[in-house]
Structure formats: C-alpha cells, structure tokens
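Asker: What follows is a protein structure lacking sequence information:
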C-alpha cells in the first residue's frame, strides 16, 4: 500500500488506473496474473482508508508532508483500530481476542482452531453472513506486525505486545494531564485504543473475562514495561499499591519506581523530551 501511495505522491498529476498498475506491476513480472494483482488490492485498501480517491483517475485524498508510512499507520489507527469495523470487521476484534487469552494466546495453535474458538466465543450461534475463516486470519497476520501490535517469535507464533500502537496514541491518552492515576490511565487507554484492555472491542471479544480483577493482559503489561524502560512513560508502582496489576509480565523491581507489580500512576515523559529540544 505504501508503494501505491508513494507512486501517486511522486507523480506530476493524477494517474489512470492502468498506468498506475503498469508502473507497479509491469508486464512480465514473475507470477503475475489477473487474479493476483497486489496493486489492485493495495489501491482498493488505500481508497477504503481515505488515502487515495479515484474518479476518472487516481489522486491523493490528503495534503500532508509526513511520511507515507506514518500516513498509513494513522489511517489504520483511525479506520481499523479506532473502534470501526466497516472497513475491516475482524482485524481489531480478533487481535483483542488473542490479547485477552494472555499466555494461551502466545502459544501455537492451528488456524482452524483459532477460527473455531473465536467464532464460538465472540458470536456464539449468530455468525455474521461473512464469517471469520482461516483465509481471513492469514491476511490479518500479515498486518499485525506492521501496525505495531506485537512480534513473531522464532517459531513464527505471534506474541501480543502493542508497544508501537500504544506509543502512537500516548499524546491522546495524556492530552489532559502528563500524569494519570492507574484508573484514569486505563480508562483513557480503553477509549483511545478500543482493542486493548477494557476497550469496547476488547470487551466484545472477551465477554467471559473478569474485568474486576484489575489485571493488565500479558501483552499490554509487556508493552507498558518496555515503554517504561525506554523512558517514554514512567510507571509508578508502590509497595502498598492496590492498582492495576502488571504481574503477568513479571516487571523488574528497581527499588525506586517499580517497587511492586501494581500501578499507582503513570507519567508521560516523551512529550516533555520533545518540548525541551
């Protein structure tokens, strides 16, 4: 998709569809057939995300100087992970489901098994007219790492860790204050990233999860600890805190800010660094 958007950005004017495809997938490209056009799929996706528009020709649907990658990620944050399911109904919902499985979600499981349990747990007997299936799951996995929702271990098993996704949204989470209590932070997180702990999509995908335990998922806890280590945020976990727990990720104790596995409050540090430069 980045390539398609870049070609239009670098063109001197709008391009016809056939010209665009010829530039990206010229005749003679190995393996190219009419039914395997990655350029067409990427163009359709870029239009759905509001990055390109097509009437007689293909043109940009935005004016911005930021990188194409940043534009694509922002569009995915808003149109796919922002609580909407009309562009892609299963991307955020399935990720929320895996995230809510904690350690079980980090183990190898056949695609058909994932699909079976996801459909049963999320939809029960009322499956959508176009239900989730192994082919759709394969397509999602190509995007999870790109969007910054986690990584793949040496056995090619996806490990939830929304570090990059969360980092991109921290300025929104902390827009009213640079320091939030554990409850304030988790509430703002759920509103800003509905596929993460406590969010609308997370709750829809994990109806049987006990939300009263105040325990972060394994993936979110890992992301928060890594952001703390990288000094993007600062986690304050006191000895006698009764706040949200990071215990699943076994946070390292430093005797200063991380004195326990339970949050008191969270500070946003990266914004201060940018302001001081």
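Answerer: Perfect, thanks for sending it. Because the structure is a prediction, the values reported are computed rather than measured.
Asker: For the rest of this, base every contact and every neighbour count on C-alpha atoms.
Answerer: Noted.
Asker: show me the contacts for the residue most central in space within the chain.
Answerer: Taking C-alpha atoms, centre = their mean, the centroid of the chain lies closest to residue 149, which sits 4.5 Å from it. Contact analysis of residue 149 by C-alpha atoms under 8 Å, 6 or more residues apart in numbering lists 160, 161, 162, 163, 164, 165.
Asker: And here is the other one:
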C-alpha cells in the first residue's frame, strides 16, 4: 500500500494514530487500534473501519509504525510535539527515504513546479478539469517496477483525496477556494526549512545565491536544481531557454523577503546576479546575495 492508495489515511488521522500509540506506551493491538480510531457513530456500519485501516496503512507506508505480530509499535518512541513538527518528519521521510510507491508524491509536485514554469504561471492548472490535470501528470510519471506499464500511477481520485491533502499539510501549496485544484506555493515549507539552512550556511551574512540554492535543493529537491526537479524536467521533455529561477521559487523568495523571513540583496552592479521570474509588480527582479535571519521558529 501507499499514501496514494490509502486515500482516507489523511495526515491528521496518521498524527492522531501516533498520539494514540504514544498514550498507550508506544504499542497497541491492531484490532484495539482500529476500534479507537473508528468514530462511535459509525460502529457497526458497513465499511466503517476502512478509514482506520487506511490510516494504519499510511503510517506503515511512511515507516512511522511497524508490526510485531498483532501489535502495532511506534517506530520511534518520540512522537512529534505538534502537527507542524509531524509535517517536518513526513517531508524528511518522503525526501530522504521514500518507498518506491511513495516516491511519486514529490515527483508529482516537481511536475507541478516544472509545468508552472513552462507555462509561465498557473493558468494551465485552472483551465483543466481534475481528471484532465491528473492525466497530464500521469503521462510524465515513471512506473513502479511491480506494476504494468500501461496502468495509471496517478488519477483524479488519488489527486483529490490523497495527494493534495498531503501536499497542503506539508506546506507545499494551497487549494483553490472555488476550483477544486491545487496551486504549488511552498512558502510554509521553505520557511520551516530556514532554521536548518541557517545552521548549515550561517545567519546574518550575505550568501552567494548559488550557495543558498544548492543547499535549498538538497532540502527541497523538487525545486530548482534539485534531483527530483531535474528528473521532472526530463520527463516533461522541457529544456529551459532562460537562466532564471522558476516562477514558483521566485514567488516564494519574494514573499519571504517581504515578510522579513530572509533578505534578498540587490547590489548596484547586477552583472552575474541571479535573475528571478519576471514580476512587474515587485521591485526585486534579480538577486546578488541571500541573507538568512536568525531567531526563526
């Protein structure tokens, strides 16, 4: 199973499962766990345990719990203190050591970033139905080795009920208020990564854009220069003709600069500066240096 097939194993439910196991000393019988996770009002109804079982499946897929006979055990006795910390854990696991089937989660996201840049905005998302959007993404995805090559990896149900909720939870974008779709805007996730970047690169000093971008690509490999991003470009059969940052990353850097979460420096002589995607409404069109700010949560 995987995060895409256990469609009702939503992030909030998986976190609740971890807190449940923690409250029982880090272990609980499978049937007892299902009973705890099942809403009382649904008990006895047909398929009433599906959501609980799929929540357990999602937790297994992420490797945050394991089985010992009929007992479910926490993989790590230290459960994240709050939902944002759990989102950090999930993001790190999907980035660093995903199962083959869960690898698709960030591969799909990288395609959203690539296609948004190729189309110079998000109109390609807004103009498609959910089914059309999912089909466009599916065509560019690699097939797991244990599945028929003609079988879909991604479809409208996986997109709407599984993938999208996890991406929003991880701070990688937001859902439209009117259109039932997703927009890649990883401001929350990048902000959560800033403390780690500060420890790695230092704070309060001007960093060469390349140094910052290379470190960022290791932490968020679905953005510019990251391994998942580069693979998505290859699969989308797109070669960039301009040397600038993507629309998605440019928007996020400007937003974090405006919010005072980091500083983008523009020196008078912009020769060799890193260009951002054009935005006539913003003063910064290229950056000479990036400064990380200390004291961030």
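Answerer: Structure received. Quick caveat: nothing in here was measured; it's all calculated off a predicted structure.
Asker: if I look at the residue mapped onto residue 181 of structure 1 from structure 2, how far off is residue 219 of structure 2?
Answerer: Using TM-score structural alignment, the equivalent of residue 181 of structure 1 in structure 2 is residue 208. Using C-alpha to C-alpha, to the nearest Å, we find residue 208 of structure 2 at a distance of 17 Å from residue 219 of structure 2.
Asker: Those two - which one has more neighbours?
Answerer: Neighbour totals were compared for residue 208 of structure 2 and residue 219, and residue 219 leads with 20 against 15 (other C-alpha atoms under 10 Å).
Asker: State the three-state secondary structure for the closest residue to that one other than its chain neighbours.
Answerer: If the residues on either side of it in the chain are set aside, residue 219 of structure 2 comes closest to residue 193, at 7.4 Å by C-alpha to C-alpha, 6 or more residues apart in numbering. Of the three states, residue 193 of structure 2 takes helix under DSSP: H, G, I helix; E, B strand; the rest coil.
Asker: Residue in structure 1 paired with residue 193 of structure 2?
Answerer: In structure 1, the residue paired with residue 193 of structure 2 is residue 169, using TM-score structural alignment.
Asker: Its match contacts residue 191, doesn't it?
Answerer: No: between residue 169 of structure 1 and residue 191 no contact is recorded; they are 10.8 Å apart, counting by C-alpha atoms under 8 Å.
Asker: Neighbour count for the two, which is higher?
Answerer: Neighbour tally, residue 169 of structure 1 and residue 191, criterion other C-alpha under 10 Å: the higher count belongs to residue 191, 19 against 16.
Asker: Could you report the neighbour count for whatever residue of structure 2 lines up with residue 158 of structure 1?
Answerer: Applying TM-score structural alignment, one finds that residue 158 of structure 1 aligns to residue 182 in structure 2. Residues near residue 182 of structure 2, counting by other C-alpha under 10 Å, number 24.
Asker: who's in contact with residue 182 of structure 2?
Answerer: 125, 164, 173, 174, 175, 176.
Asker: Turn these into a markdown table, including neighbour count, distance to residue 274 of structure 2 and secondary structure.
Answerer: As requested, the contacts of residue 182 of structure 2 are exported to a markdown table (neighbours: other C-alpha atoms under 10 Å; distance: C-alpha to C-alpha, whole Å; DSSP: H, G, I helix; E, B strand; the rest coil):
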| residue | neighbour count | distance to residue 274 of structure 2 | secondary structure |
| --- | --- | --- | --- |
| 125 | 20 | 27 | helix |
| 164 | 22 | 31 | helix |
| 173 | 21 | 24 | strand |
| 174 | 18 | 27 | strand |
| 175 | 15 | 30 | strand |
| 176 | 11 | 31 | coil |
